[in-house]
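> Structure, please.
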Amino acid sequence: MLAGGLSLLAFGHASAAMAQATQDAGTIDDSEIIVTATKREESVRDVTGSISAVSQATLQRLNAQSLADYITRIPGVVFNDYQPGVSEVVIRGVASTTYHEANQTTTGYYLNQVPLIEPGFPLVIPDVDSFDVNRVEVLRGPQGTLFGSSSLGGAVNYVVNEADAGRFDAGFEGNLASTRRAGGAVNYGVKAMVNLPIVDDRLAVRLVALQRVDAGYLNNAALGKKGSNDLRVRGLRGSIVFTPTETTRISALSMYQEYDLDDQTYVFVLPGRNYERPNTEAEYQDTDFLMHSLKLEQELGFATLTAIGSYTEKHSSVLFDYSLGAFDGRTGTPILGIGSGKSRTRYAELRLASPGEGRFRWLIGANYSHMRANGDDGLYLEGIGRYIDAHPGDYGGHAGNVIAPGDFYSRSSYASRVSEKAVFGEVSFDFTPQLTLTLGGRGFEYRTRPSAQLLPNANLVPAFNYEPPADKQSGFIPKASLSFKPNDDIKIYALYSEGFRIGGINVFALPFPNLPLTFGNDSTKNYELGARFDLIGRTLSLDVTAYHIDWGNIQARLFAPNDYGYTVNGGGAAIDGVELSLTMRPTRNLTFASNISYNDARLSSLLPDSFAPGGGYAKGTRLPGASEWTISNTLDLSFPEWRLKPRFGIAHRYLSSAPVAFGATLERGDFHIIDLNASVTLAERIELGLFAKNLFDQYGLLNAPFSFAGSVTRPRTVGASLRFDLN
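Next up, the predicted model:
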């Protein structure tokens, strides 16, 4: 309840720029974080726009493993927490579901500024493990000018540590924890890093390897297993940095991460607490992504030249049990949905940026991306082939091995080709040392060529090939801001920005002729006012932001009566909100802060839905998952001058209720989560951490595609971590 969340205000919360902790002082100081949100290095307090940066020290203090451990502590952010690899960050309420968008995400994801999201339906939404991550930057509000499509609400940029030729380094993290209802299984993680200088100050290699297991906490009686939804995460990361001269830097970064889920995380939503899985088959979901990138940074005197090239490949395979215990009457077996997909994206970017000093600053660039994706989906019913052969009259005389080969009685495949060319830039001019005008823009051209095929099937829906002509779309995305900074401790700004997504194909609509086969672009326009204050020698920081977003031609995820999801354009939304962050450091040992966000996200016109009463959803309908209130608080107390350097922390977050989908009566949210964490330094550079997540075992709904099933909060988890860092 909101009153309960406000009562914990005194505990405080991590501010809009989560702080860079220092080892020699107990307080958290956010002013030292340097971010690359504007594609140039800049202090987080100097960026004109809403940005948060979660530092490596903060990730460690929170014992963070994945996005779920820290992303909801950022102003204006909620998380459709399904499972790593398919969970979506939602910024400022820009979403049409609490589940998984059936099209491009509304938030862009990047790794050291390299795009991680393909221009189309994302097979994998990378949830980068927090080990050896330097910081995570979260930009709130549309970011179409510098970052392109899939940034309707904002962007997340992971910044991982790269090789350092100046020193040898090594690190290790091990953690062990127990989750209530896990059936005796334990959570564990083993992670290691080594940094090897090969040529002093010139050439170095950095290697990271990790494995993490999150024990399941749901019971599946049909499978006879407690904790059926075990998750394994494995990853490798490698970085090579070569600095042949003082003005030239060449870096290569490769990363592989996979997520293997034994059984899905949803339950039927019933009165009280339910941790029971309803399926009779293990609904696995396995995803992985691989990224290779190469970057050149060259100082030219008048500007810095940056050239980036990358290749990203993703794979996904999934099984869903559509029978939910009610086996098909023809065969006495469950109906299983089995799907697989692959995407490959190539990306190139070239840009020039002027030095950060001077009254006139500029940045100009161009990029190109090309994506190829393909996948197959089918409904499997063991024994249907034999049944068809025994009842030919019911199936037009067709043989079972023709319309249901391998007992797949419905089969479809799809392919997509998307390419983008774009030029972008920003210019800033200081009218006075205190007053700065920034103008930016992006001109883009997309070419899309989708195709799909519905194969002969036992439903007797005519097979067909769908291959429309290539579609070409172009446009211009503007940006403008005016900032006033009378001194180093105050900044006030006004900002206008836009975001957009490209259209696509409704893969799952193929067997249903009444559903639309394609959908078009949508876009957002953001009007924002913000102010930052660092007062009393930076012992008090206050950030206030107010915004209005117009979302047009919404790509909305809807459902047919058979629960098949599809996307349709229509309607619009108006989103109004206020974000307030307060951070206080009354002593060198104590930091507390509070973050409160209010968001009113509603349809501004009718959203058509032929399956809904009245033909759609009326103006004023709240957007799915758009909680009006999000509150998060932290208090951190540390004593670096004491023996063992003890530190204690408490964190609280609250999410108010919101509908899970258009037309749904079920709501998610309306819960409080309390976490505890502490640490001591056992020896030089060896730290022991203790933590309790969801201390009071709060039960709450995190996401749901329908009004009867969804994912729930992980029960109380208590554990310890051991960290070693040579430097």
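> going forward, measure contacts between C-alpha atoms and count neighbours the same way
OK.
> Quick check: Trp124 touching Lys314?
One thing to correct before we go on: residue 124 is Val, not Trp. Yes - with contact defined as Cα atoms under 8 Å, Val124 and Lys314 form a contacting pair (6.5 Å).
> How are the helices of the protein distributed by residue range?
2-7, 56-61, 144-147, 384-390, 400-403 (DSSP state H).
> For those, could you give me a markdown table that also reports distance to Asp670 and mean neighbour count?
Compiled in a markdown table, the helices of the chain are given as follows (distance: least, Cα to Cα, whole Å; neighbours: other Cα atoms under 10 Å):
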| stretch | distance to Asp670 | mean neighbour count |
| --- | --- | --- |
| helix 2-7 | 8 | 13 |
| helix 56-61 | 26 | 20 |
| helix 144-147 | 32 | 26 |
| helix 384-390 | 45 | 18 |
| helix 400-403 | 48 | 20 |
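> and Pro586, which of those helices is closest to it?
Closest to Pro586 of those is helix 56-61 (Cα to Cα; 19.0 Å).
> here's the other one to compare against:
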Amino acid sequence: MRHSSATFISLAFLLANTAAYAQSKQDQADAGSNGDIVVTANRVSSLASKTPVSLTAVSGDSLRSANVTNPLRLTEIVPSLNIIRNDGLQVTLRGVSSADRTERGDPSVPILLDGVYIARRQFTEVSFFDVSRVEVLRGPQGTLYGRNTTGGVVNIITNKPESRFAAGGNLTYGNYDTLQADAFVNVPVSEKIALRASATVDKRDTYQIRAFSSPFNGGAFKKNIAGRLQLRFEPTENLNILLRADYAQLKGNPNEEVSMDNFFSSRRALSEPNAFESRVYASSSDLRRTTYAPFNWQGRSNNKFYGFEAEVNWSVGELLDITYVPSHRVFDTNINRDMNFTGTPTGNVARLDYGHGTQDSHELRIATSGSGPLKAQVGGNYFREKSDFNLCLLNLNAPYLCFARTPTIQTAYGIFGQATYSLSDQLRVTAGARYSHDMKKLTGGGTRLQQGPVYDPAVDQEFPSRAGRSWSKVTWRAGLDFDLSNLTLLYGTISTGYKAGSFNDGIDGQTPDEQLYYRPETLTSYEIGFKTRTADGALRVQGSVFYYDYRDLQLTYAGVFNGVVAGITTNAGKARVKGIELEGVLTPSPRNRVDFNASLLDAEYVEYFPSGAGNTPSLNGFPLDRSPKVAISAGYTYTLPLANTGNLQASVRSKLTSSYSLLIPTDPVTFYTQPATTKTDATLTYNAPGDRYFVQGFISNIEDIVTVSSVNTFRTSTYSEPRTYGIRVGFKI
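Here you go, the predicted structure:
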């Protein structure tokens, strides 16, 4: 399906102009009464309905009501968003993504925790607990959020200490022996000091069905624990200091991949030479999740992720707000995994990941707080990551094929400024820019063919890796927003994003630059949108139309380097993304609520030759990964008031997703196509008077449709959740 840019723009203006309603004054203090939400998408507090950014913000209570208990399930309620498990969480937003999970690579859509960038995606799969809200910002956020936000940002914002006593908790039990529990307590120590502690336990068995018994099958898929301790200190009315420490341990048996033959059977040649398409064939959920190869190694994971950070907010009179956020985080990984695929000399390959890393970041922002027509902020940030991560594959090219990178160092800094000036009471203009500088280097290690788990230079072979380079880029944003009425906001933006380049295995000065290094990826976005609501708040709608000019996007796949298998990243030239999004909530009465979102996406390569420029095949015109042309989600909630002032809520939600492709750009180039699917969830909840406690039954993916999440050149696949169900109870005081 192809759409001209003129058609997209015409539809956007049609949506905006038909969405204007009768005027009614609304102050920020009325946010809760009209279903609005306060967000920090522009790094300052504002109403979501008055923020000229394409965003979806979901409160913690709404996440629980929709059975969204972890980042993976955000896919069900946020338009144009796809999150999968692929050695950590890989986020795709409007077709923009990154499969590079190495310490040299970066995400194109990062996950932030309270505004702090989490560098390694292996440590982002922590279930939601004590969460205030989640903000998903679509489109490049290169000015205010900086590097690695080419496609957008997912920001998880936790609840902060309050000046009152509060406590609460939730307990979930479901099939696959799922057990989730979380709790919090908030204690006001004095008028100026408050403490908040929260913790969670998250456990479940594997979704995989194992056809053969094995002594290495044991253990739950995940057994995670996490905790957070916060202290808020307000020495004066103008100074607020928040200290936070958190810890997460992610354990379990990670053996859950299956053969791609479970999904893909038919194969047809494409119009380009040496290029093929494989489609999912019809089979049951059980067959798709079944593995037929016995395990030869016991899978174990023991990842630790912890850190300390602070947030200092200082109001200088009524003129300036100064914010300083320092952070220190530590990553420890130790994973044993049976790859469980065939086609190698031994039939089984084990994977060992182990290592240690730290990241330090500092950000300083200064924003105006006066009531004049100019709102501005300036700031700077510094980031440094040092890691010693190792990956070994057993029984592939040698007893041990190891990739030792000791250490890899990333440093980055940036300075930025953005200002909004009110030309009139209704019209505002925004301009901003950021200068970013990135440096990456690898000073030791390389690819090693070993006879044992420890490298011995006397008998083992090493292909050293030594590389380092720096990149700089200015990203910018310009926009107009206009209050068509007190209820309707129109906006238009042009913005840019940037992700630094990096390097593959090799030696600087010996390996050709075009093989060793790959360039930064950049994106220029053109977007217009609207946000509107009725006077009584019964209907709230927002929509946007956008066009992306995507250059040098970075694609990662498994290839051959020096005769051994290695991860390789290359630039794919140009891509183009066009789309329309619409989402809203209709509440015709206190008993009835309908929410909906829809996206129409046209994402394709414009210039991409996997074998090198000018060589065949050419993938010009072929789709980007995980970019369904159509995705529509709708939910209905009926609330029945009870005589005791409690209520009973019944909710059902269904999402239709059209087919999408997954690309392996090796020889031969293969597109794997996941056909269209429909998935439906339902909940039934009793809410006690005053919302003191609740009891909820839930079922997800009623159809029991298992879809492909990721594919690789080793012919293994990860997959989505099958049908799950259970009961959840919770309380708060």
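> What about Asn161 of the first structure, how many residues nearby?
18 (other Cα atoms under 10 Å).
> what's the answer for the one 10 residues further on, then?
Other residues near Gly171 of the first structure come to 19 when the count uses other Cα under 10 Å.
> show me what contacts it?
Going by Cα atoms under 8 Å, 6 or more residues apart in numbering, Gly171 of the first structure touches 192-194, 723-726.
> so what corresponds to it in the second structure?
The alignment partner of Gly171 of the first structure in the second structure, by TM-score structural alignment, is Gly168.
> just checking, what's the longest helix in the second structure?
The second structure, longest helix under DSSP H: helix 5-18.
> How much space separates Lys599 of the first structure from Leu67 of the first structure?
Just so we're on the same page, residue 599 of the first structure is Asn rather than Lys. 21 Å (Cα to Cα, to the nearest Å).
> Quick one: map Lys191 of the first structure onto the second structure.
Match for Lys191 of the first structure (TM-score structural alignment): Asp182.
> so how far is Gly317 of the second structure from that match?
40 Å.
> More neighbours: which of these two?
Asp182 (22 against 10).
> List the contacts of the closest residue to the more buried one other than its chain neighbours.
Nearest residue to Asp182 of the second structure in three dimensions, chain neighbours excluded: Thr200, at 4.1 Å (Cα to Cα, 6 or more residues apart in numbering). Going by Cα under 8 Å, 6+ apart, Thr200 of the second structure touches 127, 129, 180-183, 225-227.
> how near is Thr200 of the second structure to Phe129 of the second structure?
7 Å.
> what do you get for Gly227 of the second structure?
Counting by Cα to Cα - Gly227 of the second structure and Phe129 of the second structure are separated by 9 Å.
> so Asp177 of the second structure touches Asp205, yeah?
Yes - at 5.9 Å, Asp177 of the second structure counts as touching Asp205 under the criterion of Cα under 8 Å.
> what do Val124 and Lys314 of the first structure both touch?
287-289.
> neighbours around the residue mapped onto Asn457 of the first structure from the second structure, how many?
Under the alignment (TM-score structural alignment), Asn457 of the first structure pairs with Leu449 of the second structure. When neighbours are defined as other Cα under 10 Å, Leu449 of the second structure has 23 of them.
> so what's Leu449 of the second structure up against?
Taking Cα under 8 Å, 6+ apart as the test, what Leu449 of the second structure contacts is 397-402, 460-462.
> Mind giving me the ChimeraX select for these, buried ones only?
Here is the ChimeraX command that selects the buried residues among the contacts of Leu449 of the second structure (16 or more other Cα atoms under 10 Å):
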select :397,399,400,401,402,462
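> give me the number of residues near the closest residue to the match of Gly171 of the first structure other than its chain neighbours?
By the measure of Cα to Cα, 6+ apart, the closest residue to Gly168 of the second structure outside its immediate chain neighbours is Lys732, 3.9 Å from it. Lys732 of the second structure has 16 neighbouring residues, counting by other Cα under 10 Å.
> how about the residue positioned nearest the centre of the second structure, what does it touch?
The second structure has Val91 as the residue nearest its centroid, 3.8 Å off, counting by Cα atoms, centre = their mean. By Cα under 8 Å, 6+ apart, Val91 of the second structure lies in contact with 81-84, 97-98, 107-110.
> Over to Phe508 of the first structure?
Taking Cα under 8 Å, 6+ apart, one finds 564-566 in contact with Phe508 of the first structure.
> Where strands are concerned, which of those count?
565-566 (DSSP state E).
> which of the contacts of Phe508 of the first structure has the most neighbours?
Tyr566 (25 neighbours).
> Please say which position in the second structure it maps to.
Tyr566 of the first structure maps onto Ile568 in the second structure, by TM-score structural alignment.
> now Tyr493 of the first structure
Using TM-score structural alignment, Tyr493 of the first structure lines up with Tyr491 in the second structure.
> can you check Thr48 of the first structure too?
In the second structure, Thr48 of the first structure lands on Pro52 (TM-score structural alignment).
> My guess is its match contacts Tyr491. True?
Yes - applying Cα under 8 Å as the test, Pro52 of the second structure and Tyr491 come out as touching, 5.8 Å apart.
> Residues that sit against both of those two, list them.
Asp481.
> returning to what we had before: which of Asp177 and Asp205 of the second structure has more residues huddled nearby?
Asp205 (18 against 13).
> Could you measure from the more buried one over to Leu11 of the second structure?
47 Å.
> Next: Ile111 of the second structure.
Counting by Cα to Cα, the gap from Ile111 of the second structure to Leu11 of the second structure is 31 Å.
> Which parts of the stretch 101-250 of the second structure are strands?
111-113, 116-117, 131-138, 152-158, 166-174, 178-188, 193-204, 209-210, 222-236, 239-252 (DSSP state E, counting those that start in this stretch).
> Where in the first structure does the fourth one fall?
The alignment of strand 152-158 of the second structure onto the first structure (TM-score structural alignment) spans residues 154-160.
> how far apart are that stretch and its match in the second structure?
Stretch 154-160 of the first structure differs from its equivalent in the second structure by a mean of 0.5 Å after superposition (mean Cα distance after the TM-score superposition for the first structure).
> Ala412 of the second structure pairs with which position in the first structure?
By TM-score structural alignment, Ala412 of the second structure lines up with Glu420.
> Is its match in contact with Glu445, as I believe?
Yes - under the criterion of Cα under 8 Å, Glu420 of the first structure makes contact with Glu445 at 5.7 Å.
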